[in-house]
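Give me the fold of what follows.
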Amino acid sequence: MNLLSWNCRGLGNPRTVQDLYRMVEEKRPKVIFLIETKANASRLDGVRRRLGFEGCFVVEAVGRKGGLALLWREEVGVEVYNFSQWHISVWMGKGGESARWLLFGFYGQPETAKRKESWNLLARLCPDSHIAWCVLGDFNEITSQSEKEGGRQSSESQMGAFREALKVNGLFDLGYKGNGFTWCNQHADSSFTRERLDRGVANGEWISKFNVTVVENMVARTSDHSPVLLKLLEGNLGTRRRVKLFKYEAKWATIEGCDQVVEGVWRERGSGLSMQKLQRALTACSGALVRWSKMKEKEEGKNIKEKTAQLEELYNREVPQDVGGVKLLREEVGRLLEQENIKWKQRAKRDWLLLGDQTQSSSTLVLHSGGGRMR
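Got it, this is the predicted structure:
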């Protein structure tokens, strides 16, 4: 099973939502924790439907700041335990008490002066040691100077307080695969800074329960934070294929070559036709468009993967001189994601017209700012 945590820096940009959709397609997470959504419940429910998830728990943004959301597949078995503006805590798994464990999606205070409140929250909600507990999210703090490059040195007292919070609560860093830094300010001058702010930590009981885990720091394509993927060993689940009918995609009109495909078929079959031959010409045209579209989608997917790999290479050696290249690649990826988003918007509108609001899930839960506890 895969779990994804990401400080997305707002879901108002279609590129960001499309980037999230691509992550879901590529990594197949069963649970997603989103930080700084800057969105209301209605927006998050639209994202849930876009991703095809059944469950969604929302702590709405306060104005244009903050906002948390947890999305999950129904098969996982999720029960919301408690929440605040800075966390969402859920029981994971089905079956008896011994089979379940506690997942804590966490967002550390971005203001240094208030960081102690975050560690107090961890201590206050720390479960008994026999309960398997994992904390995943953006802690907004580092444990040592080795987790920071550039900028002013971090306060030793602040780092020490974070290390102490982990120690007191019996939490151990789960390590990482990929780039060692999960946030970068993208400055191209001497103020260039990057840090490891996002991570996964867990207590001894959880580590004993899941002794095969990998934390992958993914490439940041649309946010200044890298998504963090927690992988737990699990068997593959089969998927069923559906027969697809031909439907013209609005995004085709934005791609070079679409007109030539239609014109080519029509030149060959479309002049002076009977109604029967006209129908055959339309069928031939739709078939040509589908084949061309599949080829283009493969090219787009390949382009996104190649540019993501180039981004990863630049991030791994990242210096101020690379920032211009990083921004250019992110813009190119953004344009490709926008084209994909046009396709999704058309399909979403079509599905809504056909199904109305039947895609609304009864397991969607909405909470406003503040905190509480659920059993």
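
going forward, measure contacts and count neighbours with C-alpha atoms only.
Noted.

Could you tell me how many residues sit around the residue nearest to Leu171 when sequence neighbours are not counted?
Nearest non-adjacent residue to Leu171, counting by Cα to Cα, 6 or more residues apart in numbering: Asn203, 4.5 Å away. Asn203 has 24 neighbouring residues, counting by other Cα atoms under 10 Å.

For Arg347, see how far away Asn203 is.
Computed as Cα to Cα, to the nearest Å, the Asn203 to Arg347 distance reads 44 Å.

what does Asp128 give?
Taken as Cα to Cα, the span from Asp128 to Arg347 is 47 Å.

To check against the first, give me the structure of this:
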Amino acid sequence: MSCLAWNCRGLGNLCTVRELGEIVRTKDPSLVFLAETLTDEARLEFVQGEESEWRLTGFYGEPETANRIEAWNKLRCLNSYPICPWLCLGDFNEIVRQDEKVGGALRSHNQMQLFRDVLDECGFMDLGFVGPKFTWARHYEDGSSIWERLDRGLATNNWFLKFPGSRVHHLHCDSSDHQPILVVFSGLEHPRRKKPFRFEEMWLSNTSCEEVVKAAWYCTSGAEDGREVLNKVEKCGKDLNWWNRNVFGNVRRELEKAKKMLIKAEREAILSGNNFQVRHLKAEIEVLLDKEAIMWQQRSRLLWAREGDRNTKYFHSCATRRHRKNLIESIRDDEGVWRVQ
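The predicted structure follows:
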């Protein structure tokens, strides 16, 4: 489970929307908090469980220094609620120490102390970070710049004990002066393991797939009868993996490439009056979409998947959930200690 917080500085910018979509697809956060969306409507959902209940606050600090005390008082008000594990993340528009800023004038000691005071009153601990130190930057035409760490993740001690391996990652972006922060609750790196061989049903759409299988199966290694079959199966898998990389191709990569070529071909067709390349690419994309649909349907492990819409988000989410369910990140031993390996 993970949370993403980002001061995106407006969702009316197409580049921001595109970059947000890319971050969400890449990091797959369970919760997303956006500040300064500049949209007309906002919605706050309060989710609570039973024994596993904990609080999440997406925070945006007052940009005006004179009004910042109002933001700190809001945190104090939230702190008066019934005690439960509490995670607070977002753009606080303030630093804790002078070394969290480079360039520009020194921050007022009293201004930072007000921030430190409210952190102490709420019992917050800074979760630290992985990646570049600063989350906000402003660059001026005279060549000077200011960098500050304004975005962070804070948690109470009982939240930290609940998720002791949590990590805050500073991500990169180009469409906002604030960097997104991603809180990964487990904090455990996925163990590197050899990817098991799986036969892809979409390979059957290519006639050369059968030739690869036959060639591997008719090849003899001179081993004993029992071992001979295992050797053929292993060789068949290796040959199919090579064939997939070098002949069949990565479906998603090829589909993206074909779509880019189609955009270019359509511009050329408008000027030349010849749409042959456009029609050719559209037919190629249609074939690739069918292959992609078969790939996700197979991964979803649904017997009725072949009746569904092509490449729906449902098939994609089923495959993603299955991957999460099958992943064992750690095991707790008899003494209650979590073991990674």
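
So after superposing, what's the score?
Once superposed, chain against chain, the TM-score is 0.58 (TM-score structural alignment, normalised by the length of structure 2); 224 aligned residues with a Cα RMSD of 3.7 Å.

re earlier: tell me which of Asp128 and Arg347 of structure 1 has more neighbours.
The neighbour comparison of Asp128 of structure 1 against Arg347 (other Cα under 10 Å) goes to Arg347, with 16 against 9.

any idea what Pro14 of structure 1 aligns with in structure 2?
Alignment note (TM-score structural alignment): Pro14 of structure 1 maps to Leu14 of structure 2.

Next: Thr364 of structure 1.
Aligned partner of Thr364 of structure 1 by TM-score structural alignment: none.

show me what contacts Thr364 of structure 1?
Asp45, Glu54, Gly55, Cys56, Phe57 (Cα atoms under 8 Å, 6 or more residues apart in numbering).

mind checking how far the longest helix seen in structure 1 is from the chain centre?
Counting residues, the longest helix found in structure 1 (DSSP state H) is helix 275-316. For helix 275-316 of structure 1, the distance from its own C-alpha centre to the chain's C-alpha centre is 24 Å (Cα atoms, centre = their mean, to the nearest Å).

Number of residues surrounding Ala309 of structure 1?
Neighbours of Ala309 of structure 1 using other Cα under 10 Å come to 13.

now Gly273 of structure 2: how far from Phe134 of structure 2?
52 Å.

Which one of the two is surrounded by more residues?
Neighbour comparison, Gly273 of structure 2 and Phe134: the larger count goes to Phe134, with 20 against 9 (by other Cα under 10 Å).

And what about that one, helix, strand or coil?
What DSSP: H, G, I helix; E, B strand; the rest coil gives for Phe134 of structure 2 is coil.

Next, the contact list for it, please.
Phe134 of structure 2 makes contact with Glu100, Lys101, Trp147, Glu148, Arg149, Leu150, according to Cα under 8 Å, 6+ apart.

would you turn the residues you listed into JSON lines with secondary structure?
As requested, those are arranged in JSON lines below (three-state DSSP):
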{"residue": "Glu100", "secondary structure": "helix"}
{"residue": "Lys101", "secondary structure": "strand"}
{"residue": "Trp147", "secondary structure": "strand"}
{"residue": "Glu148", "secondary structure": "strand"}
{"residue": "Arg149", "secondary structure": "coil"}
{"residue": "Leu150", "secondary structure": "coil"}
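
Which one (most neighbours) among these?
Counting neighbours by other Cα under 10 Å, the top entry in the contacts of Phe134 of structure 2 is Arg149, with 24 neighbours.

Map that residue across to structure 1 for me.
Counting by TM-score structural alignment, Arg149 of structure 2 lines up with Arg196 in structure 1.

Would you agree that match is in contact with Ser146?
No. Contact between Arg196 of structure 1 and Ser146 fails when scored by Cα atoms under 8 Å: they sit 9.2 Å apart.

Against Lys257 of structure 2, how distant is Ala283 of structure 2?
Distance, Ala283 of structure 2 to Lys257 of structure 2, using Cα to Cα: 14 Å.

right, I mislabeled it, should have said Ala42 of structure 2
Using Cα to Cα, Ala42 of structure 2 is found at 37 Å from Lys257 of structure 2.

now swap in His323 of structure 2 and tell me
Distance from His323 of structure 2 to Lys257 of structure 2, by Cα to Cα: 27 Å.

Show me where structure 1 has its helices.
Under DSSP H, structure 1 gives helices at 14-27, 41-51, 115-125, 156-168, 204-209, 258-269, 275-316, 323-355.

what do you get for the stretch 201-341 of structure 2?
208-218, 225-243, 251-272, 276-300, 313-326 (DSSP state H, counting those that start in this stretch).

which stretch among those helices comes nearest Asn67 of structure 2?
helix 313-326 (43.2 Å; Cα to Cα).

helices or strands up against that closest one?
Contacts defined by 3 or more Cα pairs under 8 Å, 6 or more residues apart in numbering; DSSP states H and E place helix 313-326 of structure 2 against helix 276-300.

in the helix it packs on, what counts as buried?
Buried positions in helix 276-300 of structure 2, judged by neighbour count with 16 or more other Cα atoms under 10 Å: 277-278, 281, 285, 288-289, 291-300.

Next: stretch 13-31 of structure 1.
By 16+ other Cα under 10 Å, the buried positions in stretch 13-31 of structure 1 come out as 14-24, 29-31.

looking at the helices of structure 1, which is closest to Thr222 of structure 1?
Closest to Thr222 of structure 1 of the helices of structure 1 is helix 14-27 (Cα to Cα; 5.8 Å).

distance of Arg322 of structure 2 from Arg299 of structure 2?
Separation of Arg322 of structure 2 from Arg299 of structure 2 (Cα to Cα) stands at 8 Å.

next one: Asn79 of structure 2
45 Å.

Would you check the span in structure 2 matched by stretch 300-307 of structure 1?
Aligned using TM-score structural alignment, stretch 300-307 of structure 1 spans no residues in structure 2.

Quick one: the helices of the stretch 201-341 of structure 2 as CSV, columns for distance to Phe129 of structure 2 too.
Output for the helices of the stretch 201-341 of structure 2, formatted as CSV (distance: least, Cα to Cα, whole Å):
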stretch, distance to Phe129 of structure 2
helix 208-218, 47
helix 225-243, 39
helix 251-272, 32
helix 276-300, 35
helix 313-326, 24
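
Can you tell me which of those is packed in deepest?
helix 276-300 (a mean of 18; mean count of other Cα atoms under 10 Å).
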